[in-house]
Structures are given as C-alpha cells and as structure tokens.
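Visitor: Next one to model:
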Amino acid sequence: MFSFFQKKIFLKDYLDGFIDIHNHVLPGIDDGASDPEASILLLRAYERLGIKKIIATPHVMNDYYANTSESIKKAHALLMEKLYSIECLHVEIKFAAEYMMDQTFLELVEQRDLLCLKENMVLVEMSYFQAPINLNEILFKLQTQQYKPILAHPERYAFLHSKSLNKYSDLKDRGCLFQLNALSLVGHYGKNMQDTAFRLLEAEMVDFLGTDTHQLRHLEKLSVTKLSKKQLELVLPVVQRTKEVFHFDSKTP
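Guide: Below you'll find the predicted structure:
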C-alpha cells in the first residue's frame, strides 16, 4: 500500500526518448485523430513530452473500423506528406495496428496479413465485457503462425479481475505479453483499473507501456501525471524495456 505522504514525481520527467507503441494518431480511420490537423496537434503534444518516436496503431475492428493494411498505409502516407511541410516538428512515425480478436482477425492471421509492432509482435485486444469464445483457438493459431501477441491494456478487462491474478497468469502461460496503458496509473479509467495496473506491475507481469492516446486531453493528462517514488520504481523498468525493444531510427523500414 502506498503512503499518502510519499513525495509525488512527474512521470513526464522520465519519458524523454520513450517510444509509444499504442496510439491512434493516424488521421480519419478510427476513433482517434479525425484529420491531419488533429494528428499534428497530437504530435506537437508528444514532442513536448519528449516522445519523438511513435508506432501508430489504428483499430482493426470489423464491425466498427474495417481497416486493412492498405488503408492504414494510406493514412500514414497522408500524415507523412503533411509532416514534410512542417520543419519545426521532429517526430518519427511508423505504423502497425491494434487488432480486435474476432473471426476476421483469425482470417488475417491465416493469411499472414498483419501489421506488427516489430518483427512478429502483434498488438491485440478483446471486448471489455468478455473474452472471445474462441480465444484459445486464436492464441493457438497465432503461435502456429509464429506470431507473438501483445495484449493491449490488460488492466481494463474487468472480467479478468479477481482477488488473485490467476486469469492473467493463464494468458501469460499461453504466450501473451502485456502492454499497460499509462493513463491507468492515475485512475483515468477508474480505480479498479488503477489497482489492477499496479498489481500487475508488482507481480512483474507487465512487459510494455503505451499511452493509447486518442485525444489531446490524454497527452495533457500525462503531462501532469504524478506518481510516488514507489510507484515510479515499478513503472521505470517497463518504460526502459519498451524503449529498448521497440527502438527504431529513420532508416528502419
């Protein structure tokens, strides 16, 4: 339990050089940035936080955002064209996707048509209300196709919450890596999600950190986010691991 009287430290002071592997900054293709101008506002906010490398991950969700590899590439190209005309903005952007684990996703896995964060690492999500009924089949298919699933925001799936972390352990045993949302650390999604986030950190189950930025207010909240020294000690190894694993430069394809 963290003391109320512990000194609070700004998280942003430790994000310089961080690589955000989960965000929705590409224009006009999901519930993130609505157009290139909105994307630019987000990128300026990233730069103010010291985050200058981003892997954009628009939703691929058949019933809502039926994006394809091609539509995501086009949105990235549109944003890059806009960036070329802005000399004072220095943010590098690659693209991948955040895939809802549904039947369409299974078909993409079989076709090996996935946009990965790096090599064979693919960002996936589930409904917040229940796991897909064929979750075991999906995870097995990912493994047989040599993909490594990174489960986005595991702390946000209330159906996984319990007094123990057994349900999370089961997912880890089946090959899932975990990507925590930074905003969960300050209770942005509710106290249960915040408590679960720190329980997962304490159990050393969290592999990577992302912002899951959709709107400018998300980055603005991160800019004023404070953690205790104890909390920061749990988060910093994950920040460093994310930077090391997903490092890229402008020459990286």
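Visitor: Please make it C-alpha for all contacts and neighbour counts, starting now.
Guide: OK.
Visitor: Show me where the stretch 151-253 of the chain has its helices.
Guide: With helices called from DSSP state H, counting those that start in this stretch, the stretch 151-253 of the chain shows them at 166-173, 191-202, 216-223, 229-245.
Visitor: What lies in contact with the last one?
Guide: Residues outside helix 229-245 that contact it (CA atoms under 8 Å, 6 or more residues apart in numbering): 2, 6-9, 11, 14-15, 17-19, 198, 201-202, 206-209.
Visitor: Would you mind checking these for buried ones?
Guide: Among the contacts of helix 229-245, those that count as buried by neighbour count (16 or more other CA atoms under 10 Å) are 9, 11, 14-15, 17-19, 198, 201, 206-209.
Visitor: From the residues you listed, which land in strands?
Guide: Under the assignment DSSP state E, the buried ones among the contacts of helix 229-245 contribute 9, 19, 208-209 to strands.
Visitor: what's in contact with stretch 174-193?
Guide: 139, 143, 148-156, 158, 194, 197-198, 205-212, 218, 221-222, 225-227.
Visitor: repeat for stretch 68-85
Guide: So stretch 68-85 is contacted by 26-29, 36, 39-40, 58, 60, 89, 94-95, 97, 113-115 (CA under 8 Å, 6+ apart).
Visitor: Identify the farthest-apart pair in those residues.
Guide: Farthest pair in those (CA to CA) is Leu89 and Asp113. Separation: 31.9 Å.
Visitor: hmm, back to that, if we only consider the buried ones among the contacts of helix 229-245, which is nearest to Leu123?
Guide: Phe208 (11.1 Å).
Visitor: Flag every buried residue along stretch 219-233.
Guide: 219, 222-223, 225-228, 231-232.
Visitor: Now do it: distance from first to last residue.
Guide: End-to-end span of stretch 219-233 (CA to CA, to the nearest Å): 22 Å.
Visitor: where's it relative to the chain centroid, distance-wise?
Guide: On the basis of CA atoms, centre = their mean, to the nearest Å, stretch 219-233 sits 17 Å off its chain's mean C-alpha point.
Visitor: How about stretch 198-212?
Guide: For stretch 198-212, the distance to the chain centre is 11 Å (CA atoms, centre = their mean).
Visitor: do stretch 221-236 as well
Guide: Per CA atoms, centre = their mean, the centroid offset for stretch 221-236 relative to its chain is 17 Å.
Visitor: what does stretch 153-161 give?
Guide: 14 Å.
Visitor: Can you name the residues in contact with that stretch?
Guide: 125, 127-130, 167-168, 178-181, 184, 189, 193-194, 196-197, 200.
Visitor: quick one more, to check against the first:
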Amino acid sequence: MFSFFQKKIFLKDYLDGFIDIHNHVLPGIDDGASDVDTSIHLLYDYQKLGIQKIIATPHVMNDYYANTPESINKAHKLLMTELNKLNDLKVEIKAAAEYMMDQDFMALIEKKELLCLKENMVLVEMSYFQPPINLNEILFQLQTLQYKPVLAHPERYAFLHSNSLSNYKELKDRGCLFQLNALSLIGHYGKNMKDIAFRLLEEEMIDFIGTDTHQKRHLEKLSTASISSKKVEMLRSIIENTKKTFKF
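Guide: The predicted model follows:
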C-alpha cells in the first residue's frame, strides 16, 4: 500500500565508527565541558552513540578564549590521564582547535602556530553577524602558507544565506572546505539554518560533518534525531568522507 509518509531513519544508526571533528569536550578552557568530570560524562555519551574517536576543537578567540597550543595540550593531557583510568571507556582523543577568523588570527597564521584537524586542515569560524573585514586577506594568507581552511557550520552564518547560494560558491572557489553541524539537520539552530543545511547538501557543497557538542543535551538530541530516508542518502557520503579523511 502506498504511504504518504516518508520513513524516518535514526541518525545515530549511521554514526557507529564515526570520527567527530568538531566538539568542545576538553575541560575548562572554553564554553564546552567545564571540568574533567563533565568531559568524562560526555565521552560516555559519545561511546553510547558508537563514536569512539574524537578530534577536540576548543575555541581560540582572543577576546573570550585566549587558548594556545600549550593550554589546549594541557587540557588534553589532563583529560587523557583520567580517561586512561577507566577500563569501560574506550575513546581516543586528539587535540586541535576552532579558530575565530579575526586580526589576531592573522598573527597565529604567520607564526604557523595552528593546531590542525589533520596535516594542514585548520578548522575556522566567523562571527554569526558579519564576516571579518579582512576575510579575503585571511584566506589568502592561509593558502599562501599551505593551510586548507575548513569552515565550521557554514549553514549558521545568516549573512551568507541567499537563494542562489552565491556567497557559499564564492567561498568554495576561494578554497574553503565546509563542515556541517549535525544538529542543524534537525532544526536545533532554527528553520533557516536547517533549510540551508539541506540545500548545501543537495548542491554537494558540504565536505565534512561534525557534532559541535558543547554539552550533554547536544548528544542526547543526536541520539534521538531522525531524518527522512531520502535525506539520509545525501548524508551517507559526507559521513563516510569524514571518517575516511580523518581516520586515526
């Protein structure tokens, strides 16, 4: 019998063995996990989802989170020390960062002090309200020094939204890779972000996907999230590409 209802697929069924390349699980250094105990509880929730490999990406944002490779590696070491005491928690964590693209970021690029997701791939973000005035200069400098910018959650920048997606196409032409937030697919950030997320998927402009987990409720939402069978097919290749690219 013909059904007017599309079958819903649970997103978690596609996350087994996934590598999360965007999250805030390191303790006490940004707006994510506040302490080691909170980090450990998040890691147990990750494991329940079948995710046991994580690249942690704390904010580097001079006015708010003035993190450095030293502060990030210190938090990573602290978490790993506690993690290694737990026989029932089998999660591997690498340390990278999510960099706000601003004038201070230019200085870090020039010093080549960036913690990358892998090799020369660096996770970057912008203000949600407007692009940096020197965006083109930043992208040029990154590429001059052989870095590949991976733009975090492109769907969340309302100033990029347009019917033609021309702003996104321009960034892709400038060499930006795009990392989608999984929570955008279920409307966590609003309907506009959800609609743009699926349009970017339909246009094959998304390269990777991450959770952008800051707190327990983000993983709880992912554990119950469902999307249509048609839309999950668009996601499948992005999930696999993320796993393949960042395998460790």
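Visitor: hey, which of the helices of the stretch 151-253 of structure 1 is tucked in deepest?
Guide: Ranked by mean neighbour count, these are led by helix 191-202 with a mean of 18 (mean count of other CA atoms under 10 Å).
Visitor: relative to helix 166-173, how tilted is that one?
Guide: 50 degrees (axes from the mean of the first three to the mean of the last three CA atoms, to 10 degrees).
Visitor: ok, back up a step: Asp173 of structure 1: which of the buried residues of stretch 219-233 of structure 1 is nearest?
Guide: Gln231 (25.9 Å).
Visitor: one step back: counting only strands, which of the contacts of stretch 68-85 of structure 1 make the cut?
Guide: Using DSSP E, the subset of the contacts of stretch 68-85 of structure 1 located in strands is 60, 94-95.
Visitor: So which of those residues wins on neighbours?
Guide: Val60 (25 neighbours; other CA atoms under 10 Å).
Visitor: got a list of what that one touches?
Guide: Here Val60 of structure 1 is in contact with 66-68, 97-100 (CA under 8 Å, 6+ apart).
Visitor: how about a cut-off of 7 Å?
Guide: Counting by CA atoms under 7 Å, 6 or more residues apart in numbering, Val60 of structure 1 touches 66-67, 97-100.
Visitor: Grab the nearest non-local neighbour of Phe129 of structure 1.
Guide: Leaving aside its sequence neighbours, Phe129 of structure 1 sits nearest to Phe159 (CA to CA, 6 or more residues apart in numbering; 6.6 Å).
Visitor: now do Pro27 of structure 1
Guide: Closest to Pro27 of structure 1 by CA to CA, 6+ apart is Asp35, at 4.4 Å.
Visitor: next one: Arg112 of structure 1
Guide: Gln145 (7.6 Å).
Visitor: Burial check on that neighbour, number of neighbours?
Guide: Neighbours around Gln145 of structure 1, by other CA under 10 Å: 14.
Visitor: about what we covered before: for the ones in strands among the contacts of stretch 68-85 of structure 1, give me TSV that also has distance to Lys52 of structure 1.
Guide: As requested, these are exported to TSV (distance: CA to CA, whole Å):
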residue	distance to Lys52 of structure 1
Val60	25
Lys94	11
Phe95	14
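Visitor: ok, Ile93 of structure 2 - how many residues close by?
Guide: For Ile93 of structure 2, using other CA under 10 Å, the count is 21.
Visitor: returning to what we had before: which contacts among the contacts of Val60 of structure 1 does structure 2 share?
Guide: Comparing the contacts of Val60 of structure 1 with structure 2 on both residues aligned by TM-score structural alignment, their matches' CA atoms under 7 Å, the contacts found in both are 66-67, 97-100.
Visitor: Please pick the buried ones from those residues.
Guide: Counted by 16+ other CA under 10 Å, the kept ones among the contacts of Val60 of structure 1 give 67, 97-100 as buried.
Visitor: Tell me the spacing between Lys7 of structure 2 and Lys111 of structure 2.
Guide: In terms of CA to CA, Lys7 of structure 2 sits 51 Å off from Lys111 of structure 2.
Visitor: Touching, Val25 of structure 2 and Ser39? I think so.
Guide: Yes: using CA atoms under 7 Å, Val25 of structure 2 makes contact with Ser39 at a distance of 5.4 Å.
Visitor: More neighbours: which of those two?
Guide: Val25 (33 against 24).
Visitor: what's that one in contact with, if anything?
Guide: Per CA under 7 Å, 6+ apart, neighbours of Val25 of structure 2: 32-33, 39, 56, 214.
Visitor: Please repeat the previous calculation with a cut-off of 10 Å.
Guide: Contact analysis of Val25 of structure 2 by CA atoms under 10 Å, 6 or more residues apart in numbering lists 31-36, 38-43, 54-58, 75-76, 79, 93, 212-215.
Visitor: Show me how to select, in ChimeraX, the buried members of the residues you listed.
Guide: A single ChimeraX command selects the buried members of those (16+ other CA under 10 Å):
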select :31,32,33,34,36,38,39,40,42,43,54,55,56,57,58,75,76,79,93,212,213,214,215
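Visitor: So which bit of structure 2 is the strand or helix carrying Leu123 of structure 1 matched to?
Guide: For Leu123 of structure 1, the element it lies in under DSSP states H and E is strand 121-125. Using TM-score structural alignment, strand 121-125 of structure 1 lines up with residues 121-125 of structure 2.
Visitor: Check the mean deviation of that stretch from structure 1.
Guide: Once fitted to structure 1, stretch 121-125 of structure 2 is off its aligned match by 0.1 Å on average (mean CA distance after the TM-score superposition for structure 1).
Visitor: Which residues are in contact with Ile138 of structure 1?
Guide: 101-103, 105-107, 109, 132, 144.
Visitor: No further questions, thank you.
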